[in-house]
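1. Just to be clear, the model below is a prediction. Sequence and coordinates:
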Amino acid sequence: MEYKLMEPFCKEKIKDFRAGDKILVTGTIYTARDAAHKRMTELLDKGEPLPFDMIDSIIYYVGPTPAKPGYVIGSAGPTTSYRMDAYAPKFLDLGQLAMIGKGQRSQEVMEAVVANKAVYLAAIGGAAALMAKQIKDAEVIAFDDLGAEAIRRLYVEDMPLTVVLDSVGGNLYEQGREEYLKFIGK
C-alpha cells in the first residue's frame, strides 16, 4: 500500500501501516544521531526537559552536510540506525511515533516498536541529495556544538519512506529474506 502521512502525526494515522508499505511524509520532523541521543538521555537522567516534545514525534537519523547557497540544507541521507538502538526504546516509551534511518534494528527496538504501536521507516540510502530536496525548511534547535549532529527541526514535503518495522511486528527485512529464499528455491 501507499500512504500519505501528514501533520499532525499520531498513532491513529500509522496503525494500518505494514512492513513494505510506501509512505510520503509531510510535516515537522527532527534530526538526531547518536551524539544527540546521548545528550537527550543525559537531560532525561537529570530531570531536564528535552529540546522538543517526544510525543508523536518523528526522528530522522541524519547528519546533513552544510547547505549550499540558496538551499535550506545540504545532502541529508540516513545514517545506520543501530547506533541509536541503546536509546530508541526509552524514546519510544516517551511517545516517539516513528524513527527514520537505514538498516536492521535490535530485538529490543523491535519489541519497543510493537509495545508502543510505533513504526520504523527506511529512507533511501545513497540518495542524500534527493532526500534533501524534500526538506523545505531546516533550523538547528539544540546542541549546535555538535555540528552536523545538532538537533534540527525540519519541515519535509512528501519525503519518500518505506515501512520496515510496523506496529504489529512486521519486519520488511525478514519478509524480504523469506521471499528471496522462496524465489531461489531454498
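-> Cool, got the structure. As the structure is a computational prediction, the values presented were derived from the model and not from experiment.

2. use CA for all of it now, contacts and neighbours both
-> Noted.

3. what about the strands in the chain?
-> 2-6, 22-31, 58-60, 98-101, 119-122, 135-142, 151-165 (DSSP state E).

4. Put this next to the previous one:
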Amino acid sequence: MNLKLETPLSTHETKKLQVGDTVYLSGKIFTARDSAHKRIVEEGAPVNLKGEVIFHAGPIIRKLDDHYEMVAVGPTTSTRMNPYEPQVIRMGIGAIVGKGGMDEATSKALQETGTAYLTAVGGCAALYVKSVKKIRSVNWLDLGVPEAMWELEVHEFGPLIVTMDSQGRNLYDEVKKEA
C-alpha cells in the first residue's frame, strides 16, 4: 500500500503500517546518529519527540550567511543505534527511518509502542534531498555536522519501505529465512 503521512505521526497511524507498505512523509523529521542517540538517552531530547520521526542520517550541510542549506541526505546504517534505540522509541517517537534494520530489542520496543521502522534506500541522498524544503533548526552542533540533530521540513519524503512493523514482522529476517 502507498501511504502519504503527515508528521507528527499518531500511534493509530503507525500501528496500521505493515511490512511492505511504501510511505511518503510530509512535515518535520529529525536526523540523529549514534552520538545524538547517546545524548538523548543520557541527557534527554532537546525537543518533544512525541510522534516525531528520527532519520538515521548524517547530512551534508552548507553554511550560508544567515542559514544552512542541505546538500545531500541519505540513510546511515541503523545497527549503530541499537544500544540506544529501544529507550528512544519508548520516548514516544512515531517512526524511525534508516537502512539495514535493527536488533531484536528494538523490534520488541516497536511492538510495545506501535512504532515502525522505515527503510530508506542507500545511495539516494541526491533524491531524498529534493524532498527537504528547509532546515528548521539544529541541536547539538557541538557533536559535528553529521552527528548534530537537524530538524528538517519535508514534503513527500520517500519512498520509504516499512521493513519492521509493530506486529513483529521484520522483512530483513524474512528474507534471511528464505535465502
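-> Okay, I see it. Keep in mind that this is a model prediction, so the values were computed, not measured.

5. Tabulate the strands of structure 1 (JSON lines), appending mean neighbour count.
-> Shown next, in JSON lines, are the strands of structure 1 (neighbours: other CA atoms under 10 Å):
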{"stretch": "strand 2-6", "mean neighbour count": "15"}
{"stretch": "strand 22-31", "mean neighbour count": "21"}
{"stretch": "strand 58-60", "mean neighbour count": "26"}
{"stretch": "strand 98-101", "mean neighbour count": "26"}
{"stretch": "strand 119-122", "mean neighbour count": "27"}
{"stretch": "strand 135-142", "mean neighbour count": "17"}
{"stretch": "strand 151-165", "mean neighbour count": "22"}
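
6. Contact partners for the spatially most central residue of structure 1?
-> By CA atoms, centre = their mean, structure 1 has its centre lying nearest to residue 100, at 1.9 Å. Residue 100 of structure 1 sits next to 58-61, 78, 81, 120-123 when contact means CA atoms under 8 Å, 6 or more residues apart in numbering.

7. With residue 109 of structure 1 instead?
-> Residue 109 of structure 1 touches 85, 88-89, counting by CA under 8 Å, 6+ apart.

8. okay, the strands of structure 1 in a markdown table with distance to residue 14 of structure 1 next?
-> Shown next, in a markdown table, are these (distance: least, CA to CA, whole Å):
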| stretch | distance to residue 14 of structure 1 |
| --- | --- |
| strand 2-6 | 8 |
| strand 22-31 | 10 |
| strand 58-60 | 12 |
| strand 98-101 | 9 |
| strand 119-122 | 8 |
| strand 135-142 | 21 |
| strand 151-165 | 10 |
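
9. follow-up on the earlier one: would you turn the contacts of residue 100 of structure 1 into JSON lines with distance to residue 2 of structure 1?
-> Below are those laid out as JSON lines (distance: CA to CA, whole Å):
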{"residue": "58", "distance to residue 2 of structure 1": "19"}
{"residue": "59", "distance to residue 2 of structure 1": "21"}
{"residue": "60", "distance to residue 2 of structure 1": "20"}
{"residue": "61", "distance to residue 2 of structure 1": "22"}
{"residue": "78", "distance to residue 2 of structure 1": "21"}
{"residue": "81", "distance to residue 2 of structure 1": "23"}
{"residue": "120", "distance to residue 2 of structure 1": "16"}
{"residue": "121", "distance to residue 2 of structure 1": "13"}
{"residue": "122", "distance to residue 2 of structure 1": "14"}
{"residue": "123", "distance to residue 2 of structure 1": "15"}
